[in-house]
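Trainee: dropping a prediction and its sequence here:
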Amino acid sequence: MLRLFFALFLFVTPLSVLAAPVEITAPGKQNIPLALTSLITETPPLARPEIPTTFREALLSDLTLSGLFSFIPDEAFLDDASHLGLTSNKIDFGQWRILGASALFKGAYRFEKGQLVVEARLFDVAERRLICGRRYRGSVSDLRRMAHAFSDQILKQLTGIKGPFASRIAFISNASGKKELYLTDIDGSEPQQITRHRSIVLNPDFSPVGKELIYTSYRHGKPDLYRREIYSGSETRLAAFPGVNISGRYRPDGREIAITLSRDGNSELYLIGTDGTLHHRLTENYAIDVDPSWSPRGDALVFVSDRIGNPHLYIYDLVEQKEHRLTFNGKYNATPDWNPTRDSIVFSRLEEGQFDLYTISPDGKQEVRLTETPESEEHPRWSPDGRFIVYSLGKEGHHAIYLMRADGSGVRRITSPSDNSTHPAWSGGW
């Protein structure tokens, strides 16, 4: 069973470092010089040196991925500058201005009644005031998630939109010898095996309204759809219609699931309820229709069909009950995912024996290639804030999970290639 930690709100004031919110999809155009100090201890007899190190590493990793910051080198910090007070009246902002810092992170930790308490604060150096602060309580094992949660708050203050760093990533790995479902933090730390079906598990998707996810499993010999509650571990076989039950995706309001079924002999798109009841069929043709993904408003689906001979992307309008072809380039287009906050669809395309990632606007007028490497990049999924992409990269028969920004920059690996990980999915806020 997974555990939660609790964050208590302290205070937030307007940010004056920036005249306007920053757009993360254009990294490097406005880098904020940040001085990132280490946590200091407020209970010296109980000091644990690994706590400030771990917290700082997680915070630095998140903020580097954001592309918003440049970092003041630690060796440039003036004597004791990182160990002075946590309140504005105890901070010598003049020292930090000399170093060129526009923003300053300060924090402290202590133990109360066996619990770890972390104070995290971000300051505007020029204005000499607090931007935002949080107090977190939990166990030492929650430390990285506390740092991720504060990274989210920093992005919210700078961009107006909460970051995705406290969210979780599901993926499929055969590290155990079988394709099973795993969960990990955004930096790949603390991966946890969720299923033990000793079979094949595929295509996870998180509920937008609850701490649960769906996935396809061959546990009973054929592909059926399962639902699992994250914290209790309760699992239900949700859809077991004759034939395949694959590619389940929650509607943005969480009330329905788009899925590919072959109950009538051909693989078509259907809508089912979250209790597994069949609502209605969407597509009807001789071809295979798979991999649906919802528009942000839940009024359309992008999906893959080979109805012209090769797999291409199509859009189904649920209001008009009409569909049209979206992609006309390439011979094999697959695994689309509709950005939850922007008019952009990410997908993979087979080029010269390898898959690369592209984005395309829903009207088909703007197509951008994101990757061009000797490896295969597949199964892309957007972050809940629509500013990052998680995907699998395959090389010499081994796959790992990677992250990047929406423009293809900031690439980083979060799982080991030896674990052969594929089919990532990104949760909402936790």
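Mentor: Received, thanks.

Trainee: for the rest of this, base every contact and every neighbour count on C-alpha atoms.
Mentor: Will do.

Trainee: tell me how many other residues surround G85.
Mentor: By the other CA atoms under 10 Å criterion, the neighbourhood of G85 contains 15 residues.

Trainee: if I pick it, what's in contact with it?
Mentor: I91 (CA atoms under 8 Å, 6 or more residues apart in numbering).

Trainee: cool, and S348?
Mentor: Neighbour list for S348: N333, A334, T335, P336, F355, D356, L357, Y358, E377, E378, H379, P380 [criterion: CA under 8 Å, 6+ apart].

Trainee: included below, for side-by-side comparison, is a second structure:
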Amino acid sequence: MKFVKLICQVMATLLLVSGAAKADIQLEIVTSGSQQYPIAIIPFQNEIGLAQAITPVVSTDLGNSGLFKVIAAGDVAPQPFSSGEINYPALQAKGAQTALVGQVIPDGNQVTVRFWLVDLATKQELIAFEKRGNASQTRRLAHQIADMIYAKLTGKTGAFASRIAYVLKTPGRYQLQVADSDGYGAQTVLASRQPIMSPKWSPDGGKLAYVSFEKEKPIVYVHELATGKRIEAANFKGSNSSPAWSPDGKQLAVVLSKDLGSQIYVVNADGSNPRRVTQSGEINTEPSFLSDGRTLIFTSDRGGSPQIYRQSINGGEAVRMTNSGAYNASGKISPDGRSMTYITRSNGYRVAIMDLATRQSMVLTDTNADDSPSFAPNSQMILYETDVGRRGTLAIVSADGRVKQRLKAQGGEVRQPAWGPMLR
């Protein structure tokens, strides 16, 4: 949440606790990368009749990345199902440089998928692979295949086989939802008439930590997705907010107002053993762990305006990380540890990225009401919320700012996104 919003939230929360208690999203490309890889995709043999045909998902994943020009090649005759059956001149005439062919072998509740990615100029097999999986989870298999192709042709890890979490707000109702990275298959984890905020994925992708107002005050919960079991990880006097997981999943950083102002604490994931980290500033919020598990970044007003700081969880001096501009907040370190994304005030509130080695920063977005940035597990994309037509929606921008996507909800406003780890 933007720092100015947070101040209003803290004030409202303190009044609340001190007195009486009074479906799917669709991804679309906005801008594409400057270089696109032309790839022909031929429908796999026997994929019709599966719970989810594979090649449509692969085509959509690669096309929506903005880095691939997907060429439909289902009309090539004879239709190839292995690398040895490819009609090279016909596919090259369509402008393709590579081709994906494959076949599905059903086996009861399981399927075996064999596929080849072939360079059409050299006739070299770039990928020759076989994957076996549950017949009901062919969409996940398709995302994994798309990740393999993305990695082979771009040299960077893909992130299609991952999930996102977000809050869908409709009149009088809040829903914490989980969906595939492309917005497909949204499932409601929690529904409430009271606000739900700040979902964060555990490192293994099996749990979500979030804030719920269902008991008429903000409480941090840890929710196990497979079983639906949840616990109160932070329910102290006053406000409990802004959870963030440690890399090993054993601890949470949380923001508590049980003492003066809003201060950052570290607690065990079951809510035990709270330890205070910050000691100064009226508002310290939005903590996020570094990969060492011993250091946090967070937003603080201790210098007179919202800025991002770094500090050991064992205390010590806080080091300011942002030194330009009067407003910088919501910092998150990339999974590869090389960058930090954050919200900066620059003709509105926009997503920025900092190279941690050089400390050089760049504004990535041209929208002006951005919030809650979150890195993809491959560090190449950033998911965030923004306003389009005064309606909350989700958007994605590449780490170089060249590719922009938008995730449009079928109904309601979508806020507070978090990008989860890769599915195994």
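Mentor: Nice, I can see it. For clarity, every value in this text was computed on a predicted model and none was experimentally measured.

Trainee: rewinding a little: so which of the contacts of S348 of the first structure is the closest to L36 of the first structure?
Mentor: Distance to L36 of the first structure, by CA to CA, is smallest for P380 among those, at 31.7 Å.

Trainee: tell me which element the closest one is part of?
Mentor: According to DSSP states H and E, P380 of the first structure maps onto strand 376-382.

Trainee: next SSE after that strand?
Mentor: strand 388-395.

Trainee: the helix or strand following that next one against the second structure, how far on average?
Mentor: Past strand 388-395 of the first structure, further along toward the C-terminus, the next helix or strand under DSSP H and E is strand 398-405. Mean deviation of strand 398-405 of the first structure relative to the second structure after superposition (mean CA distance after the TM-score superposition for the first structure): 1.3 Å.

Trainee: in the second structure, what residue corresponds to S189 of the first structure?
Mentor: Superposed on the second structure with TM-score structural alignment, S189 of the first structure falls opposite Y184.

Trainee: its match falls within a helix, correct?
Mentor: No. According to DSSP: H, G, I helix; E, B strand; the rest coil, Y184 of the second structure belongs to no helix; its state is coil.

Trainee: what range does the strand holding P380 of the first structure cover in the second structure?
Mentor: With TM-score structural alignment as the criterion, strand 376-382 of the first structure aligns to 369-375.

Trainee: pull the distance from that stretch to the chain's centre.
Mentor: Stretch 369-375 of the second structure has its C-alpha centroid displaced from the chain centroid by 10 Å (CA atoms, centre = their mean, to the nearest Å).

Trainee: contact partners of it?
Mentor: Defining contact as CA under 8 Å, 6+ apart, one finds that stretch 369-375 of the second structure is touched by 1-2, 330-335, 341-343, 348-351, 381-387, 416-419.

Trainee: in strands only, show me those.
Mentor: Members of the contacts of stretch 369-375 of the second structure lying in strands (criterion: DSSP state E): 330-333, 341-343, 349-351, 381-387, 416-419.

Trainee: ok, L34 of the first structure touching K106?
Mentor: No. L34 of the first structure is beyond contact range of K106, at 10.9 Å (criterion: CA atoms under 8 Å).

Trainee: and D187 of the first structure, how far from G177 of the first structure?
Mentor: As judged by CA to CA, to the nearest Å, D187 of the first structure and G177 of the first structure stand 24 Å apart.

Trainee: more crowded one of the two?
Mentor: Ranked by neighbour count (other CA under 10 Å), D187 of the first structure and G177 place D187 first, with 23 against 10.

Trainee: OK, contacts around the more buried one?
Mentor: A58, S61, D62, I414.

Trainee: neighbours of the second one, how many?
Mentor: Residue neighbour count, defined by other CA under 10 Å, stands at 16 for S61 of the first structure.

Trainee: cool, and the last one?
Mentor: Under the neighbour criterion other CA under 10 Å, I414 of the first structure is assigned a count of 17.

Trainee: contacts only, for the aligned partner of it in the second structure.
Mentor: Matched by TM-score structural alignment, I414 of the first structure corresponds to L407 in the second structure. Residues near L407 of the second structure by CA under 8 Å, 6+ apart: I25, Q26, L27, E28, G183, T393, L394, A395, I396.

Trainee: show me which of the residues you listed are buried.
Mentor: I25, L27, E28, G183, T393, L394, A395, I396 (16 or more other CA atoms under 10 Å).

Trainee: which of the helices or strands spans the spatially most distant residue from the centre of the second structure?
Mentor: Each residue of the second structure has a distance to the centre, and by CA atoms, centre = their mean the biggest one is for P78: 40.9 Å. For P78 of the second structure, there is no host helix or strand (DSSP H and E).
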